[in-house]
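Trainee: Give the three-dimensional model of this entry:
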Amino acid sequence: MSPENRIDVPVEILENISDVFISIDPNFRVTYINKLAEEFSGREKRNIIGKTFLEAFPQTQNNVFHEVYFQLVNKKEFTEREKFEFEAVFDEPPLKNWYTVRVFSSKNGFNIFFQDITSRKTAELELKESEEKYRSLIETIPDSTERERQWSNLISNLPGMVYHCLNDNKWTMTFISHQCKEITGYDPSEIINNDIKAYNDLIFEEDREHVWSTVQNALEKSEPYETTYRIVTRQNEIKWVWERGVGVEDENGELSLEGFIEDINDQKLAEEALKESEEKYRALFESDPNYTILLGLDGYLLDVNPAATMITGLSKKELVGKHFIDLTIFPEEELVSHREIFSHFVTGKTIAPYESRIYDYNGKIRWIEIKQSPIRIHGEITHVLLICSDITQRKKAENKIKESLKEKEVLLQEIHHRVKNNMQIVSSLLNLQKQYVDEEETVNILMESQNRVKSMAMIHEKLYQSHNLTSINIFDYVQSLVKDLFASYSTPASQITPIIEIDNVNLNIETAVPCGLIINELVSNSLKYAFPQGRGGKIILSLKLRGKYYELIISDNGIGFPEDLDFKNTESLGLQLVNSLVGQINGEIELNRSQGAMFKIIFSKLTYKERI
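Mentor: A predicted model of the protein is given here:
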């Protein structure tokens, strides 16, 4: 895999690499494994996540890895090794596999790579154990062609290239196996004796000193050498390789090298991509101004960012490893709800952002908005990321707005109350004036005026009594209005029956006042003229919402409206007022004279317009 084909999403990389990958948390419980790790354990992922490492992978006991593991558990000083090998024993069927292991510290535990090197290790051990046997055997073969065939068969099944080279600054190859072509892109004949290319020239320039010093230090101690480095292939591709070898002396005491080189590019790129991704995540995590906390599914804190430690006044060490319920940052009365919300979330339920309070480092209450984000691997939630935004200033602003609104509501209630009282005074004055007038027509005019004032005063009364100071429930209002009108005209309900059919409609004051006056005029008109000489009947008042518009119908089954009277062009003050008010609410009015009188008005709710 070339660098440009690197995948930035760690999970995709980890699922496609040729290594076993296992991630463990600070409590040494398994938090993630890839598919090869499932095969390695012989169990499904759901039966492994959450278990301790040794419970999940018993085959790693009684070997080098076991020693390293206990260094971590006992919190001894642990120096990351480039890699080490161990032998794992599997019971069913009985077999032994060899693995190269790399252990890396991570933000919330350790990441472990297991590379299966059984075939290589087997080949190495077999080669080492039988080297003398093969050498003596082959040397007894008089036919050099047969001897060459035997050596060729031996190395052809190895997963990398075998070489013999001089210990010079060019690493001059005297022998290199055919796998050279696959790994480097060069034919062995082009590398041998530096014919086209010296092997040292293939080594990435920045890595040459490292390779040289590693090999020479091992030779000085008469030990095998092992190293990883980069080469540049014929296709100009940078590739990671692993090399292991040993110094050998010929009969003249001349020192040369024999060894094995393997392509580990995919594994190395996966490690680098994971490290790069983690560094990006760490940078974002650490610089986030929100209080960010990583939780395990058991509710224990695995990581916190600097913002979280700063606001709580607790160090990272004091926070990580504790259950979020055991922290002293939440008010006691909110702990139960936090526990309930978290339990719902880890089972896969969607939880909307919610507000909570915490104590800061000074013991003062701060408001936060908590967003819980699941971290999923293959559809399964493995961790929970809490992102807590400080909304203290927003809450203070909201409280100020609420207080201001409350003050305005009280003020508005007082205004409506005073307007209603003033109108009541006007109504009372009109009522007193009636007592000093003898003419019936004048008395009627004063009573009609009094009813009009009452209809408007009643709206202001309903408004200041309502929780909503901008609109009133029209049904309650109309019932009270009609009841007052029947009382004004001394009309018993046994003679004329009021029938009110109104939807659950709320009208603002802009619309309610003209509607109230229209109802007052048309109902008054029916009470005065539709039922002469004690005649009985019905007055029906209906208000329905029809889409975007309202339909108001006021009808009676009395003697009917005079045929020769044009209600839109009349000297009657009441009807003139009705037509004017219908225009005010952008409505249309029509009269049906077929059965008594039926006025139908279609109108829309008015919106507030600023007065000058």
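
Trainee: Please count neighbours and contacts with C-alpha atoms only from this point.
Mentor: Fine.

Trainee: For the stretch 51-200 of the chain, which segments count as strands?
Mentor: 84-90, 95-106, 109-116, 161-166, 173-176 (DSSP state E, counting those that start in this stretch).

Trainee: relative orientation of the third one and strand 84-90 in degrees?
Mentor: It refers to strand 109-116. Calculated by axes from the mean of the first three to the mean of the last three CA atoms, to 10 degrees, strand 109-116 forms an angle of 70 degrees with strand 84-90.

Trainee: helices or strands next to strand 109-116 in the packing?
Mentor: Where contact means 3 or more CA pairs under 8 Å, 6 or more residues apart in numbering; DSSP states H and E, strand 109-116 is packed against strand 20-24, strand 95-106.

Trainee: out of these, deepest packed?
Mentor: Using mean count of other CA atoms under 10 Å, the stretch among the helices and strands packed on strand 109-116 with the largest mean neighbour count is strand 20-24, at a mean of 23.

Trainee: Next secondary structure element downstream of that strand?
Mentor: strand 30-33 (DSSP states H and E).

Trainee: how far away is the residue nearest the centre of the chain from residue 310?
Mentor: Using CA atoms, centre = their mean, the residue of the chain that lies closest to the mean C-alpha position is residue 373, 4.5 Å off. Computed as CA to CA, to the nearest Å, the residue 373 to residue 310 distance reads 22 Å.

Trainee: again with residue 323
Mentor: 19 Å.

Trainee: now do residue 120
Mentor: In terms of CA to CA, residue 120 sits 52 Å off from residue 310.

Trainee: With residue 480 instead?
Mentor: 62 Å.

Trainee: With residue 165 instead?
Mentor: Using CA to CA, one gets 59 Å for the distance from residue 165 to residue 310.

Trainee: quick one: which of those two has more around it?
Mentor: Between residue 165 and residue 310, residue 165 has the larger neighbour count (other CA atoms under 10 Å), namely 21 against 14.

Trainee: Alongside the first, I'd like the structure of this one:
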Amino acid sequence: MDWKLFELNPKPVLVYGVNSQRVLKVNQAFCKKYGYSESEASSLTIPQLHPEEQRKWAKKALEDIQEDSSSRNHLWRHISKDGEQFFVEISSHSYSYEEVNARMVFIHDVTERIEAERKAQKAFDELNHHVNNSPLGMVKWNADFEIIEWNDRAAEKMGYSSEEVMGKTPYDFNYHSADELETVEQEMDYLISGKKEKSRYDVKLYDKNSELIDLRVHASARRNDDGALISVITFLEEVTEQKKIQLRYQRLFENANDGIFLMEKDRFIECNEQVCTIFGCSKNEILGNTPADFSPEYQPDGEPSLQKARKVINKSLTEGPQVFYWQHQRKDGSLIDTEVSLNSVSLGENIYIQAVVRDVTKQKENERKLRRSEELFRNLFLQAPSAMVMVDTENNVSKINKSFEDLFGYTEEEVLGQNLDEVLSSGDGAPKMSNDGLHGNRLYTDIKRYTKDGEELDLLLSIIPVHLDGEPIAGFGIYMDISEQKEYERKLKQSVHDKKILLEEIHHRVKNNLAIVSGLLQMQVMSVDDERLASYLQNSQLRIQSMSIVHEMLYQSKTLSEIEMDSYIEKLVRVITNTLQPEDKDIDVNVSSEDFWLNINQAIPCALIVNELVTNSFEYAFEGRDSGQLDVAISKKEDMVRVQVQDDGIGLPENFEEMRKTSLGMSLIENLTKQLETEIEIESGDWGSEFEFTFIKADKPGSSSSGKI
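Mentor: Sure thing, here's the model as predicted:
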């Protein structure tokens, strides 16, 4: 046994010993209902829960059921500690409690039901008295639906005397149609079978003079204690004029989009087709029933449908129109949400209740979805790991989440209604809300804000404006603490700056060292008498100067990995020209270079190739000539770099290919072109010589291919 369920049961429950009839255990609901504490209850016997005059009978009844192990319902009268008596219906079953033969008893308070039955009987007796003196036509039928009483008013309405109708049944009257007779038969069946205790229906039939009359029949059944029908009393109300009024009214609401029905007290007497659609049944299945018959047992607020229906109906009669939400139950058992409007109306001499029912199932579903979305949003907002704040159009704080409190140190109570910028001590022009919406177009920005304790924070702020019908209504700010990232960024920038200075210094020193080597070679050239050796030394000097120029330009440049090729080539060719230009010759040197940058690991081999080609032209191309022209061109189209060195000299010797194999310069050129992943193309004739090579511009890997600073 799960004693937790025992304790939490909302109904009184107890366990008693079969032999001793003593109470062994009770739950809190029992203590509350009977007024005993648990210790007081354990000193009671079951008969002591009954009034004094019933205790002997109760003891005997317990002895009769003590051997019955099955659950059985009994109706008893109990008494509380303070003497309050009430009716209970109990069910019990055998149970072993701490090795004692016991029974567990479930107690249900049915006092209201018993009292209601008594009141109903009293009301019936009173009604019987009034019926006999009623101005309405009264007809009393026996259990076989034979007339046993027929008052004078019934004789006036129908034209038949009492003697003429005694012993007759409803089948002996002349109805307007078969449908009328079918209605009467159906109501008779309801009363005979016990499906209804009361019935009200309208019928058209002919009186003794063959005149068609509309009658409203009010029927009430009387039964014996076994539920068998004893008699049925009916009151006949002529409603011919009222029917005419109803016909006009029917035309007004029959085709309405909303469900409309008419009630007399709490029973449906008329409805339009839309009601049938809402309830999912025919009109005959609706009329004569109550709203509770088309409702679940309980409404969503927990109140019984029958009780709540009577309450709002009475209010509509006494306090005026009532509008409320109601949950109906269709014939197939499905539930439907409706909005109901009740209003009392006068038709003829009678007061009725008009109800307008509108299906709001979709509306309710949309409301549920909206509430669910709001709950999801609320949880997302409150539980988000990032600090979030909602502001109005004046930038005043409407709501903050827990992460905001943790980040800035403020509670929600401290900042509600305050200007957000004033709270966070900011005035840096970051985006904010106003009557015109979000100021500025940036939705993400780095900002500095201050905590409650004055600590400065580096933050990433995201702004999300909210508009309704094109008008700003609020804004959300999302803050991410990037203080660590900012500190790392500052350190990284400092490190890069330091490395840049170091690289500049390295390039400067390399350039100086190369200049020293170049100067030494120049001095060596001037000190030797061997022209061939001097030429070798001079060529080496130019090669070193070519590399020195690179380091000089890198030192002076904003980048430490790329060279501006037009400046580089022009400077290189000028140095070569100034070094090799013969005094007895006039060599015109032209440099044509487009403005583009080249990675140092491609720029150096490219420049060294140009150095070798230009040097060779000065040394060999113009032998026996007083003048000449040398053109150097470098261009770029998309990613392709093209280099041309052309002279109008004497051309290459016939044995050039043999010389090429042993020439240090040509060997150097071939090695350098391999670094550029290309080959040099050579053309020569009596018009001169042309050297050309192309390669793909790329960020060539190497020690200096780190990109721009």
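
Trainee: What's the TM-score once they're superposed?
Mentor: Remark: TM-score between the superposed chains equals 0.65 [TM-score structural alignment, normalised by the length of structure 1]; 453 aligned residues with a CA RMSD of 3.7 Å.

Trainee: quick one on the thing from earlier: please identify which of the helices and strands packed on strand 109-116 of structure 1 is closest to residue 242 of structure 1.
Mentor: When these are compared by CA to CA, strand 95-106 sits nearest residue 242 of structure 1, at 11.3 Å.

Trainee: and the closest one with strand 20-24, angle?
Mentor: Going by the same axes, to 10 degrees, strand 95-106 of structure 1 makes 50 degrees with strand 20-24.

Trainee: Mind giving me the packing neighbours of strand 95-106 of structure 1?
Mentor: Under the contact definition 3+ CA pairs under 8 Å, 6+ apart, strand 95-106 of structure 1 sits against strand 84-90, strand 109-116, helix 118-139.

Trainee: go again using 10 Å as the cut-off
Mentor: Identification of packing neighbours for strand 95-106 of structure 1 by 3 or more CA pairs under 10 Å, 6 or more residues apart in numbering; DSSP states H and E yields strand 20-24, helix 64-73, strand 84-90, strand 109-116, helix 118-139, helix 265-287.

Trainee: buried stuff in stretch 322-333 of structure 1?
Mentor: Burial within stretch 322-333 of structure 1, assessed by neighbour count using 16 or more other CA atoms under 10 Å, is assigned to 324-325, 329-330.

Trainee: Output the residues you listed as a markdown table; include the columns distance to residue 145 of structure 1 and secondary structure.
Mentor: Formatted as a markdown table, the buried residues of stretch 322-333 of structure 1 follow (distance: CA to CA, whole Å; DSSP: H, G, I helix; E, B strand; the rest coil):
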| residue | distance to residue 145 of structure 1 | secondary structure |
| --- | --- | --- |
| 324 | 74 | helix |
| 325 | 77 | helix |
| 329 | 81 | coil |
| 330 | 83 | coil |
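
Trainee: could I get the residues you listed as JSON lines with distance to residue 161 of structure 1?
Mentor: Putting these into JSON lines (distance: CA to CA, whole Å) gives the following:
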{"residue": "324", "distance to residue 161 of structure 1": "54"}
{"residue": "325", "distance to residue 161 of structure 1": "57"}
{"residue": "329", "distance to residue 161 of structure 1": "61"}
{"residue": "330", "distance to residue 161 of structure 1": "62"}
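
Trainee: In structure 1, where's the longest helix?
Mentor: Counting by DSSP state H, the longest helix found in structure 1 is helix 392-434.

Trainee: which residues of structure 2 does the very next helix or strand once past it align to?
Mentor: Sequence order places helix 440-465 as the next helix or strand after helix 392-434 of structure 1, per DSSP H and E. Taken onto structure 2 by TM-score structural alignment, helix 440-465 of structure 1 occupies residues 531-556 there.

Trainee: Contacts only, for residue 566 of structure 2.
Mentor: Contacts for residue 566 of structure 2 (CA atoms under 10 Å, 6 or more residues apart in numbering) come out as 591-597, 633-635.

Trainee: Could you check how far it is from residue 676 of structure 2?
Mentor: Residue 566 of structure 2 sits 19 Å away from residue 676 of structure 2, going by CA to CA.

Trainee: Residue 233 of structure 1 pairs with which position in structure 2?
Mentor: By TM-score structural alignment, residue 233 of structure 1 lines up with residue 330.

Trainee: Against the centre of structure 1, work out the most remote residue.
Mentor: For structure 1, the largest distance from the centre (CA atoms, centre = their mean) belongs to residue 438, which lies 79.9 Å off.

Trainee: My read is that residue 515 of structure 1 contacts residue 585, right?
Mentor: Yes. Using CA atoms under 10 Å, residue 515 of structure 1 is in contact with residue 585, at 8.3 Å.

Trainee: which residues are common contacts for those two?
Mentor: Common neighbours of residue 515 of structure 1 and residue 585 (CA under 10 Å, 6+ apart) are residue 603.

Trainee: Neighbour count for these two, which is higher?
Mentor: Taking neighbours as other CA under 10 Å, residue 515 of structure 1 and residue 585 compare with residue 515 leading, 24 against 19.

Trainee: In which helix or strand does the more buried one reside?
Mentor: helix 509-529.

Trainee: and after that helix, which helix or strand comes next?
Mentor: Proceeding N to C from helix 509-529 of structure 1, the next assigned helix or strand is strand 537-546, under DSSP H and E.

Trainee: Structure 2: matching residues for the helix or strand that comes right after that next one?
Mentor: Next in sequence after strand 537-546 of structure 1, counting helices and strands by DSSP H and E, comes strand 549-556. Aligned using TM-score structural alignment, strand 549-556 of structure 1 spans residues 640-647 in structure 2.

Trainee: Alright, I will stop here.
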